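# sequence? don't have it. structure:
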């Protein structure tokens, strides 16, 4: 410490040099909110990647719209929209009510299309047949609700960060003259796009908003130029360094790591406040900078600051074992930021104070201390057991509420209820089916392939059972193509032909044709009116090898070319994560009990991976919290050499968490991906005030005070710094409430409430436990009339109105 104060310029130059080197990288980072790749093991991802390789990307956008009439104008408009969408970057395939005309009958836009739509009977008959197909019913058309849809499948190379591509696709559909102000386009990629926008907003707003709040706090506490600029430089140093290292390591910001900057700024300022306030009190308003007083302050404050930051590091370090890459990054780089905060506070802060000859102007907070804390200490000393009893009763009530908590990891539920995307989702689900695609892969291991009639019948039975599950909007596979074709000719519903050859012949109908001449057979009623128009295709099958997306094989989007692998697509509606888990379990059970044993099944799909990953990480966060609690308690026990101190330090910080999670249980507010981190983050930070107060109590007991005196003086000395540091942290995390992203907003609100309750308990429950347990041995020596810190404080009071000028 002496070396720092003797040669401050050298230390300032070293630290500033490192910051300057990292500064260019601090702001260079992208955004990546991928979840599933960072959580799940090889099996789930291998299944998903194999599915993508075999059947194409499962990321889809759905455009739902209402129609007044199924006529030629609608057919023409859909053809135009399909062509416009297929010309866009990132679009792999488009499916709408006219896709069969385009893919199967090879109907071309232009004059050929115009000739076809001239016949109203032909158009009416086509839609009548289409709505009878299970593969289209409630998926791309619902005549009962006069609703239809266009489904846009994205290319595999379209990443979550390609928000402009996704926005352009949506705008192209929504701005088409025929569908303008009528079509609603959304889907999982659109929700991820919104999440990306939230993250971008957080990145731009959180840090400036936190800095504004911090500057106002500093102006209030230390109304001088040096009183504001010195701590500001001290807290910006670890922030710039941490984010520079974060970006140099090749990391991208996500909706969780976007919360790192406010955290580092808040933690850095709290330590600055403890050091600077202690120096101001001890210096007694001296106009001239006194390095000896600062050296004495550093010797006194370094142990609790180190201990506080070490416990905070442990709290974040446990998150480094979390399965989710975003939370793991949050834990690692938050812990790194805290380490850099220690260096900045214990090295850069005294160096800057010494180099600038720090002076403070204005009143000390001593008068406030004299008026506020004697009454509080009197209450604690008079009723310690009542405080402890009420606290334990509150904790038990909170734990009962915790037992009622539920988890919610649905990405859709993370959006506000009035968000435009939420409204689009509701519109599509009301008129059609769900927007969440989940896939059940089928892999036959026996001698027969999946065209075996018995296999097809078993898959059909399975689909029927799955479709009966509440929340399952549609269940589609290649078997629907078979039954739909059979129904068109035989009139039998859900019938499977008895031979494999017939099944092959049925499926050939759905393959694209090289050229076509569509003829029609008109069947009339006895009175001469048209009863039915039957379309006939007279051309041969084309070779689909190397065909473009516009003529891709519909069969091979559900069934592999060797007929041994297939998938069933299940479109789920927006349900809670617990309901989603139940649906997944029921699907697995139905598949296991319905299909032959030689057909292996696996659930997959991006939405499925997200759900599974979210559930896994929330459970991981609970394990992380227990490890954090254990490590922090061991550090406190080791530092104070007392098990009682370990209990006394944790109870005031566990109680707020019990209350918060208990209230969430009582109010049916589910725990989500972000709020699951609250316990780990809060326990590592809120215990800081407990450590500072307990350290002060220990010093005063050892100086010869009895316990009531030590409580009075500790509250008087440490009460205001504890209040101000808590307010600073609350302001830092309070900026998270500027976000419209529900988990981020909830995390900001709940952690602020947690810190507020922790402060109240640190000022009441902690001294009450220490008074009852008496873990420190009272010294029989020492002058207890005017202890050293009290003398300093009186000196500060006497000099509170001295104006030293602004440095």
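Nice, thanks for sending it over. None of these values were measured; they are calculated from a predicted model.

# Going by C-alpha atoms from here, please, whenever you check contacts or count neighbours.
OK.

# Counting by contacts, list what whatever helix or strand residue 461 lives in packs against.
Using DSSP states H and E, residue 461 sits in helix 453-467. On a contact count with 3 or more CA pairs under 8 Å, 6 or more residues apart in numbering; DSSP states H and E, helix 453-467 meets strand 472-476, helix 478-490, helix 577-594.

# one more structure, for comparison:
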């Protein structure tokens, strides 16, 4: 293993690459073709991101609910808040639109105003029968007035579900077939059938139709992810290429870098297809990430080649030195970056595991491509022109390096005081960070479907389902009066919670049955008394023999053992959600004796909230593992315990500063923002490795004189570190053009962290070495490190101070 890092090994690699360039290029082409054949296996996810392990208790509870009642996220709703809807023409058209949905093979059922049934007592047969409010269509204003009077004033059972009696908002419910909800068929129906019909209706009748529901939201959200992949790739390529060209002023070098990173992106898609992973909101970020991370590799290699050519003019010797001198250092930095991503593999989240595997493999792939393609292509090209080498002596870069050196020489106290102030301020900000479990927060806030979510939250108190499942532990236990009364107590609490919608359950049907038994009198919309229960329920039971009017099928399982209370939650923060859950559980524990009932809370809203908290906990562990892993790597590389502390300080401080900013700016911890720390730490430590490796080499060349070694290392590595940090800063800033809040936060926070990390590595790290490193400079183990990141041959360019 150690031979992998020796100079002889890299000399052999250089000879192998330069002597077999045609064969290597052919192998790269073949590998690219083979990986591209796997593109056909790529597919975009049709399900929500499940942040919890499959065997987690929350997932097991949710899956048990699905086994009993089926998929709960199959509801699409459309709504209109417009008085002009209640005209003959428009109301009939609204009902015809609902009827048109029924003909689709993807639709299980549709419930609209036309489908509403009036429960009527049939005394002769001692059962309830259903009679439609609208037999065929409305024909006059009088029909509409009667309909509004009946629905809005006489039948509270339907209020809060298909209409809001206060605002006169009306909606239609479209239930998709449960077996297509998590398949591509859902996407095809929503995009190619449902949306065109709604848009045609809007245009024809000048009505603003709002649409929502989990299948609808998931489809449009996934489509936005697909649309943004190309945008990110193009933006990342353009931005990084422009910065590269600004630094090098060479179309040739820029074009070569573009070729390399484009092949890297092709390999990334090939890896995704080969592993048959779905493209999620996270894996969609990897291709542009490879461009952003690949360009700095190109900068290091091409900058070194041009520097060598300018030094001695021998092209072959220059390319050999590029591989032997920069190859090992670039390998180390790419390994640490890949390690930062690979720590996600250690989490129990499938979403993060796949992201970590693909990202780490892709980063190592782009390193291999850079190391092979760039030296080989330059063997076929003429010497760089003088204007291509002018950037090596650019005055403003020299001014930047001189400023850094001046600060380290004369302003170390200022650097320390500033760092301490930032540390204290950041710690205060960290305590202000909140955790977010919002399903909607990271979605495109300016999109119409998010605006529609807010609309339905205002009108019907939410669209994210929360389910309470009651196991009575005996058949037909749900319809017992004692159970119904207990369920009613829970529903009364739900009604009092403004963040929850009016609950739907068998309790409402039983109340409606009593109202129907008393000929529709609204004051009897309540649970039957013990005396009334037997004869009213006998009517209801007689009614269930007719499958067309089976009143209980959606609220009670076929055995009658399990019942459900369904409510919908607004998009609220984790803190509020936890308080609501705690209040409900307290009431449930009080109302339902545990020896007689087993009551569980589940639903997509709660599953996502629990998943977010679980993910934050796991990602903190992942970041800790990344820090430990890289610390061990630094210890192995430099053979010095104190070097671990010195190297970690300038990389941990930027993470704390970023966390503090999140607290002050109100950016919550969530799956997208917690990724920032592992990604930024894995990348920022690269600069530390470059600087410390050069510093150690300078110590050996300058007879362990600390000051000379630090300043020489600063001048030697400062330019490359500045170049790569600027590319990374603007490269990650590309993600801020996203319409997804989480992606914007990821791009902005990683960019800021990397900028802080560059300054810390160029100012704080050298200052710490000058202040604390005296007793390390003479250590035997530091003189003979385990890994030679930069070969000794570089010592002929040392400048004395």
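Okay, I see it. Values in this document were obtained by computation on a predicted structure and should not be read as measured data.

# And the TM-score between these chains?
The TM-score (TM-score structural alignment, normalised by the length of structure 2) is 0.86; 750 aligned residues with a CA RMSD of 3.1 Å.

# What range does the helix holding residue 461 of structure 1 cover in structure 2?
Mapped onto structure 2 using TM-score structural alignment, helix 453-467 of structure 1 spans residues 481-495.

# Show me what the matching stretch is in contact with.
Applying CA atoms under 8 Å, 6 or more residues apart in numbering, the contact partners of stretch 481-495 of structure 2 are 472, 477-478, 500-503, 507, 527, 530, 533, 565, 584, 587-588, 591-592.

# Filter these down to the buried ones.
Buried subset of the contacts of stretch 481-495 of structure 2 (neighbour count, 16 or more other CA atoms under 10 Å): 472, 477-478, 500-503, 507, 527, 565, 584, 588, 591-592.

# okay if I get those residues as a markdown table plus distance to residue 339 of structure 2?
Output for those, formatted as a markdown table (distance: CA to CA, whole Å):
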| residue | distance to residue 339 of structure 2 |
| --- | --- |
| 472 | 50 |
| 477 | 55 |
| 478 | 54 |
| 500 | 43 |
| 501 | 46 |
| 502 | 49 |
| 503 | 48 |
| 507 | 55 |
| 527 | 61 |
| 565 | 46 |
| 584 | 43 |
| 588 | 46 |
| 591 | 51 |
| 592 | 50 |
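
# returning to what we had before: give the buried residues for the helix holding residue 461 of structure 1.
Within helix 453-467 of structure 1, the residues that count as buried by 16+ other CA under 10 Å are 453-463, 465-467.

# residues in contact with the equivalent of residue 354 of structure 1 over in structure 2?
Superposed on structure 2 with TM-score structural alignment, residue 354 of structure 1 falls opposite residue 379. Residues counted as contacts of residue 379 of structure 2 (CA under 8 Å, 6+ apart) are 18, 315, 316, 319.

# any idea how far residue 256 of structure 1 is from the counterpart of residue 675 of structure 2 in structure 1?
Alignment note: residue 675 of structure 2 maps to residue 677 in structure 1; criterion TM-score structural alignment. Residue 677 of structure 1 sits at a distance of 10 Å from residue 256 of structure 1 (criterion: CA to CA, to the nearest Å).

# okay, the two: which has more neighbours?
Between residue 677 of structure 1 and residue 256, counting by other CA atoms under 10 Å, residue 677 is the more crowded of the two (25 against 21).

# if we can go back for a sec, return the member of the buried ones among the contacts of stretch 481-495 of structure 2 nearest to residue 197 of structure 2.
residue 501 (28.0 Å; CA to CA).

# what's the spacing between the residue nearest to the closest one when sequence neighbours are not counted and residue 336 of structure 2?
Among residues not flanking residue 501 of structure 2 along the chain, residue 461 sits closest, at 4.7 Å (CA to CA, 6 or more residues apart in numbering). The gap separating residue 461 of structure 2 from residue 336 of structure 2 is 47 Å, by CA to CA.

# can you check residue 505 of structure 2 too?
Counting by CA to CA, the gap from residue 505 of structure 2 to residue 336 of structure 2 is 54 Å.

# now, among the buried residues of helix 453-467 of structure 1, which is nearest to residue 186 of structure 1?
For the buried residues of helix 453-467 of structure 1, the minimum distance to residue 186 of structure 1 (CA to CA) is 22.9 Å, reached by residue 467.

# No more questions from me, cheers.
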